[in-house]
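Asks: here's a sequence, model it:
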Amino acid sequence: MTKQKSETWEWLKALMIAVLLAALIRYFLFAPIVVDGLSMMPTLHDQDRMIVNKIGYTLGEPKRFDIIVFHAPENKDYIKRVIGLPGDKIEYKNDTLYINGKAYKEPYLDEYKKKVIDGPLTEPFTLKEIIGEERVPEGHLFVMGDNRRFSKDSRHIGVIPMEKVLGKTSIVYWPVEDIRIVK
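Replies: Next up, the predicted model:
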């Protein structure tokens, strides 16, 4: 009888440790997220399932063009691309991104730009027109969805405070036929 109790207790301890480890990993290191909507098309598709790396930005800073997950003002989590870093001056003209006066290529938009026949993919704007400041404030990011015509992003909700950023995401793990690393 005591041998059976001992074995049961060992199994219970192993199960409790596994559950605790899973909770710690999910809360502090990595978490799943589901893409909800078309704002990141063609890079990400509605209902793609991804892994959010929560520790990346505790060790380093976001980089331009990272795909991040953040808490949006509507109590939802959004997935967008980092366009402007703190101190950057952002402008869009003639369907070209300018950061600090330098034109940047956005290869992830090439597919969409070829299909657009009724004007630019991204309407022209300056950061000053959107947030009333020339540069992205310290501790904030300017983000945009890849589906520029149908994305609610920093052009609508303003710059994103770093403390609202959950982490970086780049791995699509579901559906199985679409497993990939996105850039």
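
Asks: all contacts plus neighbour counts: C-alpha atoms, from now on.
Replies: Noted.

Asks: stretch 13-31: which residues count as buried?
Replies: Judged by neighbour count using 16 or more other C-alpha atoms under 10 Å, the buried positions of stretch 13-31 are Phe30, Ala31.

Asks: need the contact partners of that stretch.
Replies: Residues from elsewhere that reach stretch 13-31, judged by C-alpha atoms under 8 Å, 6 or more residues apart in numbering: Ile51, Val52, Asn53, Lys54, Ile55.

Asks: number of residues surrounding Glu133?
Replies: Neighbour count of Glu133, defined by other C-alpha atoms under 10 Å: 12.

Asks: same question for Glu10.
Replies: 12.

Asks: can you tell me the SS state at it?
Replies: Three-state assignment for Glu10 (DSSP: H, G, I helix; E, B strand; the rest coil): helix.

Asks: to compare against the first, here's the next sequence to fold:
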Amino acid sequence: MEFDFEKESKKPVIMKILIDVFIWIAQIAAVIFLAYFIIYYALEKTNMIGISMESTLYDDDPIIINKFSYRFNDPKRFDVVVFKQSGKEHSYYNIKRIYGLPGETIQIIDDNIYINGEIIEDIVKAEPMANYGLAGEAITLEENEYFVLGDNRNNSEDSRFASLGNITKDEIIGKAFLRLSPFNFVNKLNLKQENQEED
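Replies: So this is what the prediction gives:
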């Protein structure tokens, strides 16, 4: 009986090629999955539209949104959030800073922001407000509502006005995380303490 040694010696080579092809396909699938996860669940790039967040963010500043930040934690006071309101006149991403949290009562009196009857200390440098809008009267937020303001108080369409109103958690896309150019963390920009140190 003759034995085909050449045929036998090809089997390991074919197996190695098949294993290499399988690993290559698995790596491509992993990269595609990771890219999908990052784009849809973790990070997204957008641009600031308008002047409502000056001097923190300026028109057309490129921003990275951390979309993962609120999957396990609720937004906090003073977080800069990116949101999109369905059914409103604006269909683009909006960027504002949170002041009122769910269940709280917010009111603006003599340029002071009151939460549940007590003045809160603002962390950003902002001009005195010329128009308190709806917040001139006490507003009690629902369990999933947030009251937001732009840092450029006199040039911002925010929760003080019925055209935007309070936002809900399911409208929040994520936290404004990084400003790409010039590079900085958004939560480090335009803080009172930093401005005072520079003066």
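
Asks: TM-score for this pair?
Replies: TM-score for the superposed pair, counting by TM-score structural alignment, normalised by the length of structure 1: 0.79. Supporting figures: 169 aligned residues with a C-alpha RMSD of 2.4 Å.

Asks: re earlier: and which of the contacts of stretch 13-31 of structure 1 is nearest Tyr78 of structure 1?
Replies: Val52 (11.8 Å; C-alpha to C-alpha).

Asks: residues in contact with the equivalent of the closest one over in structure 2?
Replies: Using TM-score structural alignment as the criterion, Val52 of structure 1 maps onto Ile65 of structure 2. Contacts for Ile65 of structure 2 (C-alpha under 8 Å, 6+ apart) come out as Leu43, Glu44, Lys45, Thr46, Val82, Ile173, Gly174, Lys175, Ala176, Phe177, Leu178.

Asks: how about 10 Å then?
Replies: 42-47, 81-82, 173-179 (C-alpha atoms under 10 Å, 6 or more residues apart in numbering).

Asks: any idea how far whichever strand or helix holds Lys7 of structure 2 is from the chain center?
Replies: Using DSSP states H and E, Lys7 of structure 2 sits in helix 5-37. Averaged C-alpha coordinates place helix 5-37 of structure 2 at 39 Å from its chain's average position (C-alpha atoms, centre = their mean, to the nearest Å).

Asks: for structure 2, what spans make up the helices?
Replies: Applying DSSP state H to structure 2 gives helices spanning 5-37, 192-198.

Asks: okay if I get those helices as a markdown table plus distance to Asn131 of structure 2?
Replies: Converted to a markdown table, the helices of structure 2 look like this (distance: least, C-alpha to C-alpha, whole Å):
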| stretch | distance to Asn131 of structure 2 |
| --- | --- |
| helix 5-37 | 42 |
| helix 192-198 | 22 |
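
Asks: out of those, which gets nearest to Asn166 of structure 2?
Replies: Once these are compared by C-alpha to C-alpha, helix 192-198 is nearest, at 25.4 Å.

Asks: what sits against the residue nearest the centre of structure 1?
Replies: With distances taken as C-alpha atoms, centre = their mean, Ile68 lies nearest the centre of structure 1, 2.0 Å away. Contacts for Ile68 of structure 1 (C-alpha under 10 Å, 6+ apart) come out as 52-54, 62, 77-82, 143, 165-170.

Asks: of those residues, select the buried ones using a ChimeraX command.
Replies: Remark: buried members of those, expressed as a ChimeraX selection using 16+ other C-alpha under 10 Å:
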select :52,53,54,62,77,78,79,80,81,82,143,165,166,167,168,169,170
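
Asks: stretch 12-20 of structure 1 vs structure 2 - mean distance after superposition?
Replies: Stretch 12-20 of structure 1: mean distance to aligned residues in structure 2 after superposition is 3.3 Å, counting by mean C-alpha distance after the TM-score superposition for structure 1.

Asks: helices or strands up against the longest strand seen in structure 1?
Replies: Determined from DSSP state E, the single longest strand within structure 1 is strand 165-174. Using 3 or more C-alpha pairs under 10 Å, 6 or more residues apart in numbering; DSSP states H and E, the elements in contact with strand 165-174 of structure 1 are strand 30-34, strand 49-53, helix 56-59, strand 67-71, strand 77-84, strand 180-181.

Asks: with distance to Glu129 of structure 1 added, can I get these in TSV?
Replies: Shown next, in TSV, are these (distance: least, C-alpha to C-alpha, whole Å):
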stretch	distance to Glu129 of structure 1
strand 30-34	32
strand 49-53	32
helix 56-59	29
strand 67-71	23
strand 77-84	15
strand 180-181	34
